[in-house]
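*Asks:* after the sequence you'll find the predicted model.
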Amino acid sequence: MSLQQNPILVTGATGKQGGATARRLLADGIAVRALVRDPHAPSARALADAGAELVTGDFDTPATLDTAVAGAHGVFLLPPAAFGPNGWQADVEATRGIAVIDAAKRAGVQQIVFTGVASMTDDAAWGQAGKGDIEAAAATSGLRYTLLRPVRFMENYILRGSPLDGIIDGVQKHLFPADQPLQMIAIDDIAAFAALAFADPDRFHGRTLELAGDAITPVAALAAITRATGYPVHYHEVTEAEADAMGEQIGNTWRLLRKSGGWRADIPALREIHPALSTLESWLTTTGAAKIMAQQDNDRHAATSMAP
């Protein structure tokens, strides 16, 4: 398939959302330029092998951003979130995102698609402040822009290295109320909405899309995973005291979830735009169950090999 001449610059290209978006655009015949910090890293080389042009740059080095956006038609914007010992560093995240928008304006880029995080009532407690500043900069940039706000990823069921989420020893631990529907989205669907926005800039200009593909209680979700994988898994709802012990930001989020009722994406309206929008069941059937099973198999093998 031939590629269009002017590329889309994909930031965060070696991460989950950026990587999925780069692959989706390439599959659609769109030229992709991937912003990477290390062009020799395996994830960067995989993008190059898939047909992406690599450009080395860093959000904290603005001069490299001018090089990255030069000649680009559009930008998929996903600056690294900044989270320090005292919580979200909104100013750092905002500075990074706005630097890309400013570079895009100087370069004559046509369009920005920014992906942030879904909103609740008190966005600051969820870490939305920096993302809100980036959204405002995109809206006043004079460029065509689309704002994507995804909820929790379905892929978080295979997360590792976090005190919350993932499935460890048959248990998923999180802040979400066990009996309250939890909205979730497959990462490939975020990429699909980004690709739709780039394909039809006029239709999606100025739109803010809260993205979710399903809403199912954590308990029901773990039951579905049990059925799909054959591994019995269970949900543990973190208490307020446990959340506070993990840090002020975690405790605030625990309370926000119960005060706000969680995210409010309009899933039927999203499915009208993207009919193939994944449910948890369809995600498990296509890719999710196999990934969870492989991870659980590895965990059991590791536990067996370490046993005396």
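*Replies:* Sure, I can see it.
*Asks:* C-alpha from now on. contacts and neighbour counts both.
*Replies:* Will do.
*Asks:* all helices of the stretch 201-308 of the chain, in order?
*Replies:* In the stretch 201-308 of the chain, the helices defined using DSSP state H, counting those that start in this stretch lie at 201-204, 218-229, 240-245, 248-260, 267-273, 280-283, 289-306.
*Asks:* second structure follows, compare the two:
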Amino acid sequence: MLTVAVTGATGAQGGATARAALAAGHHVRALTRRPDSPAADTLRQLGAEVRHADFDDRASLDAALAGADALFAVTTPFGTGTDTEIRQGKALVDAAAGARIGHVVLTSAAHADRGTGVPHYESKWVIERHLRASGLPWTVIAPAAFMDNYAGGWTLDGLRSGNFAWPMPSDLPLTLIPAADIGAFAALVLGRRDDFAGHRLDIASDACTPAQIAAALGAAAGRPITHEEVPLAYVRTHSEDLAAMFAYFTGTGLDVDVAGLRHAYPEVGWHTFGAWASGQDWGALLDR
């Protein structure tokens, strides 16, 4: 049994990893800035040890990582910015090095190592390189686009009116993954350090076109939903970063070897997009 420290434990990827690591029999140390939150209480009830940790407070990181065998590291620029993400990511890696963590599993983004020009991919690549230079045993898992994003935000607003508004052509495939599969794969990697240390893996569970996504969402929600291509210029008025990402999806494409991953790691239980969609409570989501 490993003692696994999990950052972002009350978020999507960290929460999924914490649950999967607990299910695998590991002792999970859930790190969060808000140890008194409902999400933290849920993790406690599942058996996790909840610890306070703040990326901008090195002392809190040192205390939270002391004695841990492994670390699942997740960073985000959203709500702060890429400069903050880089600073915090480097601080986390430095704290892990100080604690002599035996294995760091960093979640990045598929293709972040390919010079995409997408700001929040480039920031993750900076952190990846800092981890590689740290001397720590490392693995980078790099998820494709998140299925979970289709159940929230402006996408959900469009679904309420029967439109899957997405800034890509209807017939262009995109690789996708739900947080649950990221967590399951991360737990697999954490439990098999010798097999995965020193490797970077792009991961995805399925590949679908926007037209197929709309059809699957409509079938799961029990209402007609059609894809509407949103102009990139509109996205750019809200976020240059996201516009750059969708331009990359449309131009270069986010290819990941889905079939190879399913064959090599069947124990992950990879979800198709349709299976993921059918597992959501669309009645509650769409009738809010």
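*Replies:* Looks like it came in fine. Note that the structure is a prediction, hence the values are computed from the model and not measured.
*Asks:* circling back: next, format the helices of the stretch 201-308 of structure 1 as CSV and append distance to residue 26 of structure 1 and mean neighbour count.
*Replies:* Conversion of those to CSV gives the following (distance: least, C-alpha to C-alpha, whole Å; neighbours: other C-alpha atoms under 10 Å):
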stretch, distance to residue 26 of structure 1, mean neighbour count
helix 201-204, 18, 16
helix 218-229, 31, 19
helix 240-245, 41, 15
helix 248-260, 37, 17
helix 267-273, 21, 14
helix 280-283, 22, 17
helix 289-306, 24, 14
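*Asks:* for these, which one sits closest to residue 83 of structure 1?
*Replies:* Nearest to residue 83 of structure 1, of all the helices of the stretch 201-308 of structure 1, is helix 248-260, at 10.2 Å by C-alpha to C-alpha.
*Asks:* residue 182 of structure 1 touches residue 216, doesn't it?
*Replies:* Yes - contact criterion C-alpha atoms under 8 Å: residue 182 of structure 1 and residue 216 qualify, at 5.2 Å.
*Asks:* okay, those two: which has more neighbours?
*Replies:* Ranked by neighbour count (other C-alpha atoms under 10 Å), residue 182 of structure 1 and residue 216 place residue 182 first, with 23 against 18.
*Asks:* contacting residues around that one?
*Replies:* When contacts are counted by C-alpha atoms under 8 Å, 6 or more residues apart in numbering, residue 182 of structure 1 touches 176, 214-218, 262-263.
*Asks:* which member of those is positioned nearest residue 283 of structure 1?
*Replies:* Checking these against residue 283 of structure 1 with C-alpha to C-alpha, the nearest one is residue 214 at 10.2 Å.
*Asks:* grab the nearest non-local neighbour of the closest one.
*Replies:* For residue 214 of structure 1, the nearest residue in space outside its immediate sequence neighbours is residue 279; the separation is 5.1 Å by C-alpha to C-alpha, 6 or more residues apart in numbering.
*Asks:* what is the burial count for whichever residue in structure 1 pairs up with residue 176 of structure 2?
*Replies:* Residue-level alignment of residue 176 of structure 2 against structure 1, with TM-score structural alignment as criterion, gives residue 184. By other C-alpha under 10 Å, 24 other residues sit near residue 184 of structure 1.
*Asks:* same question for residue 168 of structure 2.
*Replies:* Residue 168 of structure 2: 23 neighbours (other C-alpha under 10 Å).
*Asks:* and for residue 45 of structure 2?
*Replies:* Based on other C-alpha under 10 Å, the number of other residues close to residue 45 of structure 2 is 10.
*Asks:* how much space between the residue mapped onto it from structure 1 and residue 74 of structure 1?
*Replies:* The equivalent of residue 45 of structure 2 in structure 1 is residue 49 (alignment by TM-score structural alignment). Residue 49 of structure 1 sits 22 Å away from residue 74 of structure 1, taking C-alpha to C-alpha, to the nearest Å as the criterion.
*Asks:* same question for residue 274 of structure 1.
*Replies:* Per C-alpha to C-alpha, residue 274 of structure 1 is found 21 Å from residue 74 of structure 1.
*Asks:* and if you look at residue 175 of structure 1?
*Replies:* 37 Å.
*Asks:* again, but for residue 295 of structure 1
*Replies:* The gap separating residue 295 of structure 1 from residue 74 of structure 1 is 36 Å, by C-alpha to C-alpha.
*Asks:* name the single longest strand found in structure 1.
*Replies:* Among all segments of structure 1 classified by DSSP state E, the strand with the greatest residue count is strand 144-150.
*Asks:* can you check which part of structure 2 that strand sits on?
*Replies:* Under TM-score structural alignment, the match for strand 144-150 of structure 1 in structure 2 covers residues 137-143.
*Asks:* tell me where the longest helix sits in structure 2.
*Replies:* Among all segments of structure 2 classified by DSSP state H, the helix with the greatest residue count is helix 82-98.
*Asks:* only the buried residues of that one, if you could.
*Replies:* Of the residues in helix 82-98 of structure 2, those buried under the neighbour-count criterion (16 or more other C-alpha atoms under 10 Å) are 82, 84-86, 88-97.
*Asks:* just want the angle from it to helix 240-251.
*Replies:* An angle of 90 degrees separates the directions of helix 82-98 of structure 2 and helix 240-251 when computed by axes from the mean of the first three to the mean of the last three C-alpha atoms, to 10 degrees.
*Asks:* once aligned to structure 1, how far is whichever helix or strand comes after helix 82-98 of structure 2 on average?
*Replies:* Secondary structure here is assigned by DSSP states H and E; on that basis, the next helix or strand after helix 82-98 of structure 2 toward the C-terminus is strand 104-107. For strand 104-107 of structure 2, the mean deviation from structure 1 after alignment is 0.4 Å (mean C-alpha distance after the TM-score superposition for structure 1).
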